[in-house]
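In: need a 3D model of the sequence below.
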Amino acid sequence: MTDNLADLPFQELVRRVRACTLCSDVLPCGPRPVVQLSESSRILVVGQAPGRRVHDTGLPFNDSSGDRLRDWMGVTRDTFYDEQKLAILPMGFCYPGTGKSGDLPPRPECAPAWRQVLLDRLPDIALTLVIGRYAHAWHLPDGESSVTGNVKNWKRYWPEVVPMPHPSPRNNLWLRRNPWFEAVTVPALRERVAAILVEA
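Out: Model prediction:
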């Protein structure tokens, strides 16, 4: 990547992202960057990193976490996977493997190499959903030290950004302990998403 990525045509930049092999020697299943984006995307979904099923299918949030996320957003699969409407850029683009307590963190090489140059090419984003602690750390540098703290302070970032917990079934206990999220934040999120999509 010796040339200036910012000067590349958008489709060539995306092609290079999808062909990236930066972490190939440490990825247990090999590189398969899974992203979705268009210069006309209106909503940006920022997750952690693809899970094994997403790696196998090449479709972001193609799992139970995605089902819950789409429910929180109030959108269909067709809308969710319409890149003209939704961009999906996890903090790590490839499946990092599994550790003792679930998937490993996103690879640290990914964000410095690609993240800002891609974000700079999404001029029409009206809403960013920031999901999980690695996404919070990047997108909310002045935020709280915990995911719960950021999610509780969601109105601080409204209406451009919504800090969110991860929709994984592993977070069911968190959701039971914090019922206000689905009672208060989720309805507001659905209204915001619907309003943006009407404009799209």
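In: hey, let's count contacts and neighbours off CA atoms from now on
Out: Will do.
In: residues in contact with the residue positioned nearest the centre of the chain?
Out: Geometric centre of the chain, nearest residue: Val46, 1.9 Å, by C-alpha atoms, centre = their mean. Contacts for Val46 (C-alpha atoms under 8 Å, 6 or more residues apart in numbering) come out as Ile88, Leu89, Pro90, Met91, Thr128, Leu129, Val130, Ile131, Ala135.
In: make TSV out of those and add neighbour count, secondary structure and distance to Val26.
Out: Converted to TSV, the contacts of Val46 look like this (neighbours: other C-alpha atoms under 10 Å; DSSP: H, G, I helix; E, B strand; the rest coil; distance: C-alpha to C-alpha, whole Å):
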residue	neighbour count	secondary structure	distance to Val26
Ile88	24	strand	23
Leu89	24	coil	21
Pro90	27	coil	18
Met91	27	coil	17
Thr128	22	strand	30
Leu129	22	strand	28
Val130	27	strand	26
Ile131	24	strand	24
Ala135	25	helix	21
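In: please give me the structure for this one as well, since I'd like to look at both together:
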Amino acid sequence: MQNLLDTIRQCEVCIKHLPQGARPIIEASKDSKILLISQAPGRVVHESGIAWKDQSGKKLREWLGVDEDTFYNTSNFAILPMGFCYPGKAKTGDMPPRKECAPLWHDQVFLELNNVKLILLIGAYASTYYLPDEKTKLTEKVADYEKHLPKFWCLPHPSPVNRFWRMKNPWFEETVVPKLQQKIASILS
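Out: As a prediction, this is how the structure comes out:
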């Protein structure tokens, strides 16, 4: 696993498309219990080199009901974005994740993970990629999370840009998040 992570962290396949250069962000161990598949690192994460070390990560940890020590323990959580590098800024939020990363690296990472009990698909890019036959929108996938268990659990992206989605869909934090926290706690206990 460590050799694969080192190789991925050196990847420059799409460097010419990255406004701030390549800095692949990935965290995992063979023992990881929960796999987070998300969009792509933001600018703050790109600069720090630490996955989810931003406002989105703070909200995600809140949803998961875990502290930073638990979250950053790779025996608990593996972090596998759809795009490993910051793709640049768009009009609202960031550019979509680069399409090269997931087909190039995800299967290789999956082969090294021996203990995953749950895969969290965070945001539309991850849920569309991993549930290609599911034609519903992300909101429906989030609401019907039980349909995808025991393997997947779909979540909205916790970005501050999505605060309006959360305001429009209060059922998510009122009903789904407590069940998610129970599931996470049971896996990590």
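In: superpose the two chains and report the TM-score.
Out: Put the two chains on top of each other and the TM-score (TM-score structural alignment, normalised by the length of structure 2) is 0.97; 189 aligned residues with a C-alpha RMSD of 1.0 Å.
In: before we move on, the earlier item: which two of the contacts of Val46 of structure 1 have the greatest separation?
Out: Greatest spacing in the contacts of Val46 of structure 1, by C-alpha to C-alpha: Met91 and Thr128 (13.2 Å).
In: now the strands: where do they sit in structure 2?
Out: Secondary structure of structure 2 (DSSP state E): strands at 34-38, 77-81, 118-122, 152-155.
In: quick one, which of these gets closest to Val45 of structure 2.
Out: strand 77-81 (12.2 Å).
In: which residue lines up with the residue nearest to the centre of structure 1 in structure 2?
Out: Alignment note (TM-score structural alignment): Val46 of structure 1 maps to Ile37 of structure 2.
In: ok, the residue mapped onto Trp180 of structure 1 from structure 2 - contacts?
Out: Alignment note: Trp180 of structure 1 maps to Trp171 in structure 2; criterion TM-score structural alignment. Going by C-alpha under 8 Å, 6+ apart, Trp171 of structure 2 touches no other residue.
In: now Trp171 of structure 2: how far from Val177 of structure 2?
Out: 9 Å (C-alpha to C-alpha, to the nearest Å).
In: now Pro96 of structure 2
Out: 26 Å.
In: swap in Pro103 of structure 2?
Out: Counting by C-alpha to C-alpha, the gap from Pro103 of structure 2 to Val177 of structure 2 is 30 Å.
In: which of those two has more neighbours?
Out: Using other C-alpha atoms under 10 Å as the criterion, Pro103 of structure 2 and Val177 rank with Val177 on top: 17 against 11.
In: so how far is the lengthiest helix in structure 2 from its chain's centroid?
Out: Counting residues, the longest helix found in structure 2 (DSSP state H) is helix 177-188. Its chain's average C-alpha position is 17 Å from that of helix 177-188 of structure 2, according to C-alpha atoms, centre = their mean, to the nearest Å.
In: same deal with stretch 71-81 of structure 2?
Out: On C-alpha atoms, centre = their mean, the centre of stretch 71-81 of structure 2 falls 10 Å from that of its chain.
In: buried set for that stretch?
Out: Phe71, Tyr72, Thr74, Ser75, Asn76, Phe77, Ala78, Ile79, Leu80, Pro81 (16 or more other C-alpha atoms under 10 Å).
In: list of residues touching that stretch?
Out: In contact with stretch 71-81 of structure 2 (C-alpha under 8 Å, 6+ apart) are residues 25-41, 51, 61, 70, 102, 106, 188.
In: Provide the aligned range in structure 1 for stretch 89-102 of structure 2.
Out: Going by TM-score structural alignment, stretch 89-102 of structure 2 sits over residues 98-111 in structure 1.
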